[in-house]
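> Sequence and predicted model, in that order:
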Amino acid sequence: MKHVIQAALSAGKEIMKIYETEFDIEYKEDDSPLTTADKRAHDVIKTTLQTQFPDLPILSEEGRHLTYEQRKDWKEFWLVDPIDGTKEFIKKNGEFTVNIARICKGRPVQGVVYAPALDTLYVADESKGAYKVEGVLTGGNVKVQPLPLPREKDITVRVVASRSHMSAETAAFIEELRFKYKKVETISAGSSLKLCLIAEGKADFYPRYAPTMEWDTGAGQAIVELSGAKMETAAEKKTLTYNKENLKNPWFLAYRK
């Protein structure tokens, strides 16, 4: 895992160099934003992973997207989002992450989510569980905590919602919870930090009834599931799978019982 973590941290350093400047914004065919930081982070991660794991292919949001015929026989690969939450990066609110997941036979078995502006790292490995690491690069006292974090029992049910994508279906889900529970509180967050809140135990539900791609969720799903929480498709209550013919995810619900 150390090489994967290093790839995420190195990408985070490159991102922060640009974050602190006035940067240009491009727009892709789907109108999603793209910055120099996305490109540089992709290059750093790709170089590190190819050097350390030359036999494993890489599927990155900012890389060349292979056809399903070209990748359908992959048993194992890296799934990368160099900057998850580019809109949050552009807004400069700090809620963006670097996502790297190792996918084996369609499921995430390792995940790294690094929030460079917060200097907070989430790491998950199926043989070691999930952890939150604070103060990774800032020096001083590095704080490592297994997930989920301790939480005082109360009657409040916390729902995490997207900072930039609140659909009508998500709003309806939250209203439904209000009929079931005495006290429901909504927490807003950007990028994969929403999934990390479930992994930490700071939120109970994260309904994502809006579009996402595989690279948006692979690393976060590893951290959620290896912290003991669940992440299932909204319709069929099945685990999300990866390297599908269509790389779009179905709607899903992440939750902690």
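Now that the structure is in, tell me what you want to look at.

> only C-alpha atoms for contact and neighbour calcs from this point on.
OK.

> So Gly218 sits against Val109, correct?
No - look at Gly218 against Val109 with Cα atoms under 8 Å: they stay out of range, at 9.2 Å.

> shared neighbours, the two?
Ala101, Ile103 (Cα atoms under 8 Å, 6 or more residues apart in numbering).

> of the two, who's got more company?
Gly218 (30 against 22; other Cα atoms under 10 Å).

> Okay, one more to line up with it:
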Amino acid sequence: MKPEIKPILKIAVEAGKAIMSVYGDEEAFSAVTYKEDSSPLTVADKLSHNIIAKGLSALYPDIPVLSEEGSDIEFQLRKDWEYYWCVDPLDGTKEFINRNGEFTVNIALIHRNHPVLGVIYIPCQNLLYYADASGCFKQTPQKEPIPIKADLKAQAWIALGSRSHSDTTENDFLRAYPVTGLLSAGSSLKFCLIAEGKAHIYYRKGPTMEWDTAAGHAIALSSGAIFTNSDGTPFLYNKPSLKNGSFVCQILAVPS
């Protein structure tokens, strides 16, 4: 199966427009609730989820959708899925609430526990990053896509950290690498920065969920980067628990 990427890009942009309609509406913007894990949920999350779920189901009715805002699907029901969409309708809800612009729409296609297509849309920048079998690209909607690739020859590495999460173990982990600078970014923007050669390593101790990483994983791999569990083992999807362990996205394996 080779889904056409262009309709998926349109869905991501449409979802992004819905998010921005809330971003600019003070009453809707302030309507924040909290889920059982204390993570925030906004009107924008719900609007984006509905647009993406409806759009993907209309295009590919036989491919199930696993979304952060519709994720209560037991492992016994999904364990035999060959393909499924892994979606974060609004990645970086805290960035959205803080109004720093660093939030994204994430859509990935998973095949046999591996991401094979990824779309990340940054609404505040009106900018798409995406990857499929044809390559890895950056695009402003209505303009021609630009091929991108990771900076695999870098001798001095820029390490990425989360805008809303930090852990002192990150510094310990990064000592094995030729890191000379640090950069903070929200949501899945970190994977995009690696994919276009502006950064070189992102280590995350956790926790994250599968929809937080799937689209960025696909884009990073297509750009030439490596994405593994922090112990170097393969990073897989559709696990019994959708929670991820520690991982690292980087341009090369640790120097010997």
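Received the coordinates, thanks. Keep in mind the model is a prediction, meaning the values are calculated, not measured.

> Please name the nearest non-neighbouring residue to the aligned partner of Ile198 of structure 1 in structure 2.
Using TM-score structural alignment, the partner of Ile198 of structure 1 in structure 2 is Ile194. Once flanking residues are discounted, Ile194 of structure 2 sits nearest to His200: 5.4 Å by Cα to Cα, 6 or more residues apart in numbering.

> show me the contacts for the one you found.
Applying Cα under 8 Å, 6+ apart, the residues near His200 of structure 2 are Ala150, Asp151, Ala154, Trp157, Ile158, Ala159, Leu160, Ile194, Gln250, Ile251.

> Now which residue in structure 1 aligns to the last one?
With TM-score structural alignment as the criterion, Ile251 of structure 2 lines up with Arg256 in structure 1.

> So which of the contacts of His200 of structure 2 are in strands?
Using DSSP state E, the members of the contacts of His200 of structure 2 that fall in strands are Trp157, Ile158, Ala159, Leu160, Gln250.

> Might one say that the match of Ile251 of structure 2 is in contact with Phe205?
Yes - using Cα under 8 Å, Arg256 of structure 1 is in contact with Phe205, at 6.7 Å.

> coming back round to it: how close does the residue nearest to Ile194 of structure 2 get to Leu152 of structure 2?
8 Å (Cα to Cα, to the nearest Å).

> how about the helices in the stretch 51-200 of structure 1?
68-71, 86-91, 168-180, 193-200 (DSSP state H, counting those that start in this stretch).

> Need the winner for burial among the ones you listed.
helix 193-200 (a mean of 27; mean count of other Cα atoms under 10 Å).

> follow-up on the earlier one: Arg256 and Phe205 of structure 1: which is more packed in?
For Arg256 of structure 1 versus Phe205, neighbours defined as other Cα under 10 Å are more numerous around Phe205 (28 against 20).

> Tell me how far that one lies from Ser32 of structure 1.
Distance from Phe205 of structure 1 to Ser32 of structure 1, by Cα to Cα: 26 Å.

> Gly70 of structure 2 pairs with which position in structure 1?
Checking TM-score structural alignment: Gly70 of structure 2 goes with Gly63.

> who's in contact with the match of Ile198 of structure 1?
Ile194 of structure 2 neighbours (Cα under 8 Å, 6+ apart): Ala150, Asp151, His200, Ile201, Ala220, Ala225, Gln250, Ile251.

> Could you report the distance from it to Ala225 of structure 2?
Taken as Cα to Cα, the span from Ile194 of structure 2 to Ala225 of structure 2 is 8 Å.

> picking up where we left off before, without its sequence neighbours, what residue ends up closest to the match of Ile251 of structure 2?
Once flanking residues are discounted, Arg256 of structure 1 sits nearest to Ala229: 4.7 Å by Cα to Cα, 6+ apart.

> Trace that neighbour over to structure 2, please.
Per TM-score structural alignment, Ala229 of structure 1 is aligned with Ala225.

> shouldn't that match be in contact with His217?
No - applying Cα under 8 Å, one finds Ala225 of structure 2 not in contact with His217, separated by 9.1 Å.

> Looking at these two, which is more packed in?
His217 (29 against 25).

> quick one: which helix or strand includes the more buried one?
Using DSSP states H and E, His217 of structure 2 falls within helix 210-223.

> picking up where we left off before, intersection of neighbour lists for Ile194 and Ala225 of structure 2?
Common neighbours of Ile194 of structure 2 and Ala225 (Cα under 8 Å, 6+ apart) are Ala150, Gln250, Ile251.

> May I see those organised as CSV, with distance to Leu174 of structure 2 added?
Listed next are the shared contacts of Ile194 and Ala225 of structure 2 as CSV, based on distance: Cα to Cα, whole Å:
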residue, distance to Leu174 of structure 2
Ala150, 19
Gln250, 11
Ile251, 13
